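Engineer: Following is a predicted model, sequence given first.
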Amino acid sequence: MNIKRNILLALIASLTLGLAPFHPEPHIWGKIKWIAGGGHGMGLMDYWDTFMHGATMDNSGIFHIYISNKKF
């Protein structure tokens, strides 16, 4: 039961913190498109912001890999 709760918490944190703000498009999606388009006009703070929004999703993925490899 504890593992299911932890997985749910990691998923909710990943979706809410990684994608916020949601309107008109998820923030991380806009940053990824900006970088893919060449990143013209991006400053250091924009790259840091992209890293921080992506870190929640990376941590969630690492958590899921750890849980799936753990023997019960």
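Structural biologist: Received it, and whenever you're ready, just let me know what you need.
Engineer: When you work out contacts or count neighbours from here on, use the C-alpha atoms and nothing else.
Structural biologist: Will do.
Engineer: Taking the centroid of this structure, which residue is nearest it?
Structural biologist: In the chain, the residue lying closest to the centroid (Cα atoms, centre = their mean) is Met57, at 2.8 Å.
Engineer: That residue against Thr16, yeah?
Structural biologist: No - the pair Met57 and Thr16 does not pass the contact test of Cα atoms under 8 Å, sitting 10.0 Å apart.
Engineer: Alongside the first one, take a look at this:
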Amino acid sequence: MTYLDKFPTATLLVIALTLGLAPFVPEPHIWEKIKMLLAGTLARPVDIFDLLFHGFPWILLALKLTRQATRPN
């Protein structure tokens, strides 16, 4: 987790907002994949890869923010 501590929060936020939401039209890709997952139609390997690829920046950002909130100063 030391590497995550050194990574700037602003950079993670920009990555999550760009890569995590791209393509933006007609709806963010991650939103489409989450809807497919909840509907039970996320079955093709490319769709699973897309969910992981577009979701990874959000997971990193959540880990970073959680670590900052719980780390003693």
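Structural biologist: Perfect, I can see it now. Treat the numbers as computed from the prediction; the structure is a model and nothing was measured.
Engineer: What's the TM-score once they're superposed?
Structural biologist: Superposed pair, TM-score by TM-score structural alignment, normalised by the length of the first structure: 0.79. Supporting alignment: 68 aligned residues with a Cα RMSD of 2.0 Å.
Engineer: picking up where we left off before, nearest spatial neighbour of the residue nearest to the centre of the first structure, skipping sequence neighbours?
Structural biologist: Leaving aside its chain neighbours, Met57 of the first structure sits nearest to Ser14 (5.0 Å; criterion: Cα to Cα, 6 or more residues apart in numbering).
Engineer: if I pick the one you found, what's in contact with it?
Structural biologist: By Cα atoms under 8 Å, 6 or more residues apart in numbering, the contact set of Ser14 of the first structure is 56-57, 60.
Engineer: Arrange these in JSON lines, one row each, with distance to Pro24 of the first structure and secondary structure as further columns.
Structural biologist: Putting the contacts of Ser14 of the first structure into JSON lines (distance: Cα to Cα, whole Å; DSSP: H, G, I helix; E, B strand; the rest coil) gives the following:
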{"residue": "Thr56", "distance to Pro24 of the first structure": "21", "secondary structure": "helix"}
{"residue": "Met57", "distance to Pro24 of the first structure": "20", "secondary structure": "helix"}
{"residue": "Ser60", "distance to Pro24 of the first structure": "24", "secondary structure": "helix"}
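Engineer: ok, those in the second structure: which stay?
Structural biologist: With both residues aligned by TM-score structural alignment, their matches' Cα atoms under 8 Å, the contacts of the contacts of Ser14 of the first structure that the second structure also has are 56-57, 60.
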